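**Q** Sequence plus the predicted model coming up.
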Amino acid sequence: MKGKMKKIIVSIIVLIIGALGFVTIRLAQEGFDIRVENETNKEVSGLYLTYDNIKSDINIPSIASGEKYTLNVNQNEDSNNDFSEAALKLEYKDNKGNLHTEYLIGYFEKGYTGKAVVNIKSIDENGKLEVEIKNHTSVY
């Protein structure tokens, strides 16, 4: 009987520790983890992230062919006081100076979390990118 009770207590303690660990990990993640993958045979540069009421656009450094760049966009820290809701956009200009916009997160507010992966598939002769975006957003 004592052995069975001990196993039950140990199991409860393990469950509590696991639950606390999960909550701590969820609270530690703020904003959006963004990964940009350059699947082309050329270096990609001139990319930046933006949204309405951001303090300043977030420049992405040049990404060599076959390389990845990861960053975190924290709307709780990166936004000005007027921020309430927005869409997270990847923007760049092509060789002719035309602005191109790709939506990474279609809608978010303060407190939202998530991740997005941007796969740059190809670059045409004018510098226009073909991209594939996968994202996931949570409201907590």
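**A** Ah, there it is.
**Q** From here on, just use CA atoms for contacts and neighbour counts.
**A** Noted.
**Q** how close does the residue nearest to residue 138 when sequence neighbours are not counted sit to residue 33?
**A** The shortest distance from residue 138 to any non-neighbouring residue, by Cα to Cα, 6 or more residues apart in numbering, is to residue 113 (5.1 Å). Using Cα to Cα, to the nearest Å, residue 113 is found at 8 Å from residue 33.
**Q** if you count what's nearby, which of these two comes out ahead?
**A** Ranked by neighbour count (other Cα atoms under 10 Å), residue 113 and residue 33 place residue 113 first, with 22 against 18.
**Q** follow-up on the earlier one: in contact with the residue nearest to residue 138: list those residues for me.
**A** Residues near residue 113 by Cα atoms under 8 Å, 6 or more residues apart in numbering: 29-32, 137-140.
**Q** Comparison target below:
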Amino acid sequence: MKKVIGVILVLGIIGLGSYFLLLRQEGFGFTVKNQTNKEITGLYLIYNHINSDIKIPSIQPGEETKLHVTPTEDFGENSMKLQYKDSKGKQHTEYVIGYFEKGYSGGGKITLESINKNGEIQMKVEDTTRLY
């Protein structure tokens, strides 16, 4: 009986340790889903002091792509934005993480819902940012 309790205790500790290790994973994971009827290209993730913009690969209609961003630059308060240019060359910006600092983690889901004739994208953003 003591062995069974010991095994359950050890497995519980390993399980909890794994759970908290996954929660503390550094950086931000994003899923970008294209629910429009057109291929979407030219999307970038940016934040202040970024070394180079993060290009999101082209996404076919009905498809999704996943990416992980781990900011390594030196900064304090920050926000992460999705940027793109419409067919007239006008730049559009959408916040995907309104606020983060070094050590924050999480991510979000970006759903591209529709695109009009000018190339303006209607999107829904869900943020799951965690402190440390």
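**A** Okay, I see it. Values in this document were obtained by computation on a predicted structure and should not be read as measured data.
**Q** TM-score of the superposition?
**A** Counting by TM-score structural alignment, normalised by the length of the second structure, the TM-score of this superposition works out to 0.93. Behind it: 132 aligned residues with a Cα RMSD of 1.2 Å.
**Q** The contacts of residue 113 of the first structure into JSON lines, with extra columns for secondary structure, neighbour count and distance to residue 95 of the first structure?
**A** As requested, the contacts of residue 113 of the first structure are arranged in JSON lines below (DSSP: H, G, I helix; E, B strand; the rest coil; neighbours: other Cα atoms under 10 Å; distance: Cα to Cα, whole Å):
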{"residue": "29", "secondary structure": "coil", "neighbour count": "15", "distance to residue 95 of the first structure": "37"}
{"residue": "30", "secondary structure": "coil", "neighbour count": "20", "distance to residue 95 of the first structure": "35"}
{"residue": "31", "secondary structure": "strand", "neighbour count": "23", "distance to residue 95 of the first structure": "32"}
{"residue": "32", "secondary structure": "strand", "neighbour count": "24", "distance to residue 95 of the first structure": "29"}
{"residue": "137", "secondary structure": "strand", "neighbour count": "16", "distance to residue 95 of the first structure": "33"}
{"residue": "138", "secondary structure": "strand", "neighbour count": "12", "distance to residue 95 of the first structure": "36"}
{"residue": "139", "secondary structure": "coil", "neighbour count": "10", "distance to residue 95 of the first structure": "38"}
{"residue": "140", "secondary structure": "coil", "neighbour count": "12", "distance to residue 95 of the first structure": "40"}
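**Q** Just give me the closest of those to residue 18 of the first structure.
**A** Proximity of these to residue 18 of the first structure (Cα to Cα) peaks at residue 29, which lies at 17.0 Å.
**Q** ok so, going back, what lines up against the residue nearest to residue 138 of the first structure once you look at the second structure?
**A** Matched to the second structure by TM-score structural alignment, residue 113 of the first structure sits across from residue 105.
**Q** Look up how far residue 61 of the second structure lies from that match.
**A** 29 Å.
**Q** Equivalent analysis for residue 37 of the second structure, please.
**A** 5 Å.
**Q** now residue 87 of the second structure
**A** 18 Å.
**Q** the more surrounded of the two?
**A** Set residue 87 of the second structure next to residue 61 and count neighbours by other Cα under 10 Å: residue 61 wins out with 15 against 12.
**Q** Now do the SS call for the aligned partner of the more buried one in the first structure.
**A** Residue pairing (TM-score structural alignment): residue 61 of the second structure is matched to residue 65 of the first structure. Recorded secondary structure, residue 65 of the first structure: coil (DSSP: H, G, I helix; E, B strand; the rest coil).
**Q** Which stretches in the second structure count as helices?
**A** 2-23 (DSSP state H).
**Q** Report the central residue of it.
**A** Nearest to the geometric centre of the second structure sits residue 30, at 2.6 Å (Cα atoms, centre = their mean).
**Q** Tell me the counterpart of that residue in the first structure.
**A** Under the pairing rule here (TM-score structural alignment), the equivalent of residue 30 of the second structure within the first structure is residue 34.
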